[in-house]
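> only geometry, no sequence info:
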C-alpha cells in the first residue's frame, strides 16, 4: 500500500485555555479529494493553518511523502508542494492578475502571462492576465487564487469554503476543475459546510468535533443527514414550518434608490426598489460584490442620504434616509452586518460589553450607569439560547471562532424583538446545526409577524426560509420572485445576467 501524501499523527494545538486541536490523526492519499467536516470551533481552520505553516503545533508529527516536515511559514509549505485558497481572497484590487501572481511566483511578465493562459485553458480557469482585479467577478477572482496556487506546482491544494461565494453555474465549473486536478495527481483538502457538495465530489471525509477526530468515512456512502449527525453528535432539528398568512403593512420600502459612492471600487446602486411587509421574509440573492454591502449600509443607516433624498428609504411609513443607525433602531429596527468584527462586535471587548452596543435599552443601563448584573444576565441568555461555545460572558469577542461569534451577534439582535429585522449573511461560516437553528428562529420571527430582510449568497438558504427573492446584480434589483413558483436555476440566471428582466 503506497504511503499517504500527507500524514498527521498526534497533532495538537492550544491557545491559552482553548485546545483547538487534540491528537489529530489524518492521512491524505495521492489523487484524493478529502473533506474536513466539523462544527464551528471544531478545529478545522486551526488544522489547516498547521498544515500550511501559518501556525506551529504544540505536539505531534507531520509527514509529507513519508518524510517528517514542520513548515514554519506558508512560503515553506509552498516549497514542499502545499497550496491554499482561503475563503476570503488575498488579492490586491488595484493590481492586475499577473501582477498579483508575480508577488508569489517569480518570472518575467511575458512568461507568467503565457503560463496563466495555459493553465486557464488546461483546467477551465480562463481569466485575462492583464485585467485589474477590481474589474473581475468573484468567480474570476477565485480562479486567480487557484491559478496562483497551481503555478507553484502543488501536490496538495487546500480549499476553505470554496463555493461560499459562487453562483450555482460557477460551482459546477469549479467542480469540473477539481476533478481535472485530481485526475492529474493533485490531492485536495476540501472544507465546506455544504454536505451535498461533499457527497458529490469527495471520496474521503474526516470528522472533527471539539478539536478531536471522531471518524473517517466515505461520504458517498452516507446521506447529508447522517453526515450532519456525525458532525454535531445529535439529531438535526426539523425545519420550522411556515404559518400561512397574508402579508401585512409595508415596514420597509426603497423607492427608486440611486446611490453613487465616493469610493471608485464600490458599486453604484441604480433605481433600487423593494417592499417588505410584516409577516414575510424577503431574500436578496446575488454574487458577492454586486452592491450588497452598499445596499446594506443604506438600509442600516451607516450610510445616510441627503435630506432631499430621505424618502428613498422608508421605515414604518416614515422617511428615514437621512437618519443614522441609532435613530432607526429606536423605531423598532435591528440588523446584523456581514462583517462580524468591527461592525458586529468589537474584538477587544468582552461579550458582555458587546451586548451593550445595541441592547443598552433593555435595562442594561440605568440612570447613566451600567447595570452589570443585567448585562451579565442578558449575555448569558444569548450564550445559552444560541449555543455559543465560549468560556463565559467575559471572553473577548475576538477570541471566539467566526461561527460562534456570528451566533452571539445574531442572538443579541434577535433578543431585541425587533418589528423590522435585517440580517446580512446570517449563516456565513456557521455549521449546519447552528445554521438550521438560526433559520428556524428567523422563520419564528416571520410567523410572529415581524418583517425580515435577508441578504445571503446561499441560494438554498433563501429558498428554505423566504417568501420572496430579489436578485442584485451590478447594483440593480431584479423583479420580485415568489419562492413557491421559482426554481433555483431561474435565480441563478438572474445572478449571471442571463435574464432580460434583471435590470
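Perfect, thanks for sending it. What you see is a predicted model; the values in this text were computed from it and never measured.
> C-alpha only now, for contacts and for neighbours.
Will do.
> Relative to the whole chain's centre, how far out is stretch 463-476?
Centroid displacement of stretch 463-476 relative to its chain, using CA atoms, centre = their mean, to the nearest Å, is 17 Å.
> From the opening residue of it to its closing one, how far?
21 Å (CA to CA, to the nearest Å).
> ok, now stretch 218-235?
20 Å.
> And the contacts of it?
37-39, 195-196, 198-200, 202-205, 207-209, 236, 432-433 (CA atoms under 8 Å, 6 or more residues apart in numbering).
> run the last query once more with 10 Å
Contacting residues not belonging to stretch 218-235 are listed as 34-35, 37-40, 42, 193-210, 214-215, 217, 236, 431-434 [CA atoms under 10 Å, 6 or more residues apart in numbering].
> likewise stretch 371-389?
Counting by CA under 10 Å, 6+ apart, 40-41, 351-356, 359-360, 362-366, 390-394, 400-401, 403-415, 434, 437-438, 441 sit against stretch 371-389.
> List the buried residues in it.
By neighbour count on 16 or more other CA atoms under 10 Å, the buried set for stretch 371-389 is 374-376, 378-383, 386, 388-389.
> any chance of those residues in TSV, with distance to residue 180 too?
Below are those laid out as TSV (distance: CA to CA, whole Å):
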residue	distance to residue 180
374	57
375	54
376	53
378	52
379	49
380	49
381	49
382	46
383	44
386	41
388	40
389	39
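> Could you save those as a markdown table and add columns showing secondary structure and distance to residue 139?
Shown next, in a markdown table, are those (DSSP: H, G, I helix; E, B strand; the rest coil; distance: CA to CA, whole Å):
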| residue | secondary structure | distance to residue 139 |
| --- | --- | --- |
| 374 | helix | 46 |
| 375 | helix | 43 |
| 376 | helix | 43 |
| 378 | helix | 41 |
| 379 | helix | 39 |
| 380 | helix | 40 |
| 381 | helix | 40 |
| 382 | helix | 36 |
| 383 | helix | 36 |
| 386 | coil | 33 |
| 388 | coil | 32 |
| 389 | coil | 33 |
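> got another, please set it beside the one above:
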C-alpha cells in the first residue's frame, strides 16, 4: 500500500463501515490532492453517502485510517472537520425552516463570524458571485427545493475551506447555472482547494473532474480519468450492466385531454413567494408533457394547486379540470379518486414519512386501492403485499417492507415513491423531479416506467430542471418563468436554446415551426 504523500490533502486507507445486515464501506482507498476536483461515483446504495459522512465526521468508521495533509487524524464530529477546513453540502438539507437564510448561515459559521445582520451583505455578495442569488432575510420554509440547496452551497462557500464535498450540487440548476458553478469550482481548485464531487450526471463529471473513484456494493470497482471515458464506460463501472442506459423513446401523440388548466392565476401572500399569472396547460391521455424552469419560478405553487394541497373556490374552481370537470376546489383524496397520482419534489417529509415503514408509507397514498381496507380496518397482508410488489418491480434496495423510509438511499426512496404511485394505475401522474439525485441505472428504470405508463394511456406531467431528461421522455415541452408558463411545443420541434429562452421568460420562439 502506497504511503500518502505529505502533499496529499486527504487519503483514506481501508475504510470499512458495517451496519446491521450490510457492509456499507468495505476496505475503501481514496486519495485527493490539493487543487484536485475528484469525482465519487456509484449507483444508489453503493456506499457514497456513508463514505462522505465518515470524511465529515458524522459517522465513525469501524476500521481504516483517515490521513489529512500527511497526518493520521480522527474526524470526531462535523465541527472538528470544519475546523480542519472540510465543508460539505448534503443532498438532504440540514436547515432550520423557521429561521432566515442569514440565521442559518450564522449558526453554521459560529459566533466569530458575526451576527446574521452583519453577514447579510456578504451573503448577497457571495450568492450573486456564484450565480445563486439569495435574499438573506427570507425564511427557509418559504424557499423552494432549489433555493434551499443554494443556501447549503453558499453557506459552505463562505467558510475557509480546503476540501469542499458536494453531493449532487447541480440537481436543481440550469445548464447555464451549472456552468457558472463549475467556473467557481475551477477557481477554487486553482487556488488549492480540493473538491470531492458526487454527481449522477456523467457529462458533468467528464467535463469537470480530473479523477474519479467508482464504488459498487461498498467496494472500489475502479478508478479512471473521466475525460478519457465515455458516459457509457463510466456507467458500466458504476452498474455493471449498462443495458437501457442510452435508450431513445419514440414520441407519442396524445389523445383525449385529461388535465386542462385555463387562465389560472393565483396571488401568493408570501412577499418572497411566486404568484402564478394566467397559466394555460393541457395534458392528454397517452403523452408526457415536460415543464422546465429554474427552481423558484412557480413550480411549487403549481404543484400545490394541481395536487390539491392548495384549493381554489368559486369561479376559480373551474380553472383546473379533469376530463372537463372542475377540480380546483377538491382536496387531494378526492382528486386521487378521480385518477390523480402525485410524486412531490421533497422525498422525506412530503413523499414519505421518514420513520414510518415502507409498508405504511405505501398505505399513505394507496389506501383507496381495492383490498387495502375492509370498512375502516387495515388489511395488513394486502398492505405488505403492495409494498413488496413495489420493491420487487422497481428494484428498490432495502431489507424489506418493514424498513423505515429514512433508511433508504435517495435514489431507492425515489424509486419506491414513484413505484407506489405508478402501481395504482393512475389516469394522471404529476411527477416533480422524478430522477433528482438518482444514479444512471435508477434513472433509466424510472424513465422506462414513465414511458410504459404513458403507453398504457395515462396522462403524465413531469416538472424537472434536467433538460436532458425532459428532451428524452417528453412528447411536448413548456417552461415556467416568474410564475408564467410558455406555450407547449412538440419536443422534436424544440432546441435546447429555445427552452433556455423560455426559462428566461422569452416565450416568443420564431425558430419553432410546429406548435402543439
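That came through fine. Computed from a prediction, not measured in an experiment: that's the story for all the values here.
> Got a TM-score for the two of them?
TM-score of the superposed chains, computed with TM-score structural alignment, normalised by the length of structure 1, equals 0.90; 499 aligned residues with a CA RMSD of 2.9 Å.
> Out of the contacts of stretch 218-235 of structure 1, which end up buried?
Counted by 16+ other CA under 10 Å, these give 34-35, 37-40, 42, 193-195, 198-199, 201-210, 236, 431-434 as buried.
> Residue 352 of structure 2 corresponds to which position in structure 1?
For residue 352 of structure 2, the aligned position in structure 1 is residue 345, judged by TM-score structural alignment.
> residue contacts, its match?
So, once contact is read as CA under 10 Å, 6+ apart, residue 345 of structure 1 ends up touching 337, 339, 351, 353-355, 357, 396-398, 405-406, 408-409.
> Determine which residue in structure 1 is aligned with residue 343 of structure 2, please.
By TM-score structural alignment, residue 343 of structure 2 lines up with residue 336.
> Measure how buried the closest residue to its match other than its chain neighbours is and give me the count.
Residue nearest to residue 336 of structure 1 in three dimensions, not counting chain neighbours: residue 423, with 4.6 Å by CA to CA, 6 or more residues apart in numbering. Residue 423 of structure 1 has 22 neighbours, counted by other CA atoms under 10 Å.
> Now do the contacts for residue 423 of structure 1.
283, 296, 300, 334-338, 410, 413, 442, 452-456.
> again, but for residue 117 of structure 2
Residues near residue 117 of structure 2 by CA under 10 Å, 6+ apart: 102-103, 106, 136-137.
> Kindly provide the distance from it to residue 123 of structure 2.
From residue 117 of structure 2 to residue 123 of structure 2 the distance is 10 Å (CA to CA).
> Can you pull the residues that touch both of these two?
102, 136.
> Look up how far residue 62 of structure 2 lies from the most centrally placed residue in structure 2.
Centroid check for structure 2 by CA atoms, centre = their mean gives residue 436 as the closest residue, at 2.8 Å. Using CA to CA, residue 436 of structure 2 is found at 31 Å from residue 62 of structure 2.
> before we move on, the earlier item: next, give me the two most distant ones among the contacts of residue 117 of structure 2.
Across these, the longest distance by CA to CA is 12.1 Å; it joins 106 and 137.
> Those two - which one has more neighbours?
Between residue 106 of structure 2 and residue 137, residue 106 has the larger neighbour count (other CA under 10 Å), namely 21 against 15.
> wait, that one sits on residue 114?
Yes. Contact criterion CA atoms under 10 Å: residue 106 of structure 2 and residue 114 qualify, at 7.1 Å.
> shared neighbours of those two, which are they?
Common contact partners of residue 106 of structure 2 and residue 114 (CA under 10 Å, 6+ apart): residue 120.
> mind listing what the residue mapped onto residue 55 of structure 1 from structure 2 touches?
In structure 2, residue 55 of structure 1 lines up with residue 59, judged by TM-score structural alignment. By CA under 10 Å, 6+ apart, residue 59 of structure 2 lies in contact with 17, 50-53, 75-78.
> Show me which of those residues are buried.
Buried among the contacts of residue 59 of structure 2 by 16+ other CA under 10 Å: 17, 50-53, 75, 77-78.
> For the aligned residue in structure 2 for residue 402 of structure 1, which residues are in contact?
Aligned by TM-score structural alignment, residue 402 of structure 1 pairs with residue 410 of structure 2. Under the criterion of CA under 10 Å, 6+ apart, the neighbours of residue 410 of structure 2 are 44-45, 49, 91-92, 347-348, 416, 435-439.
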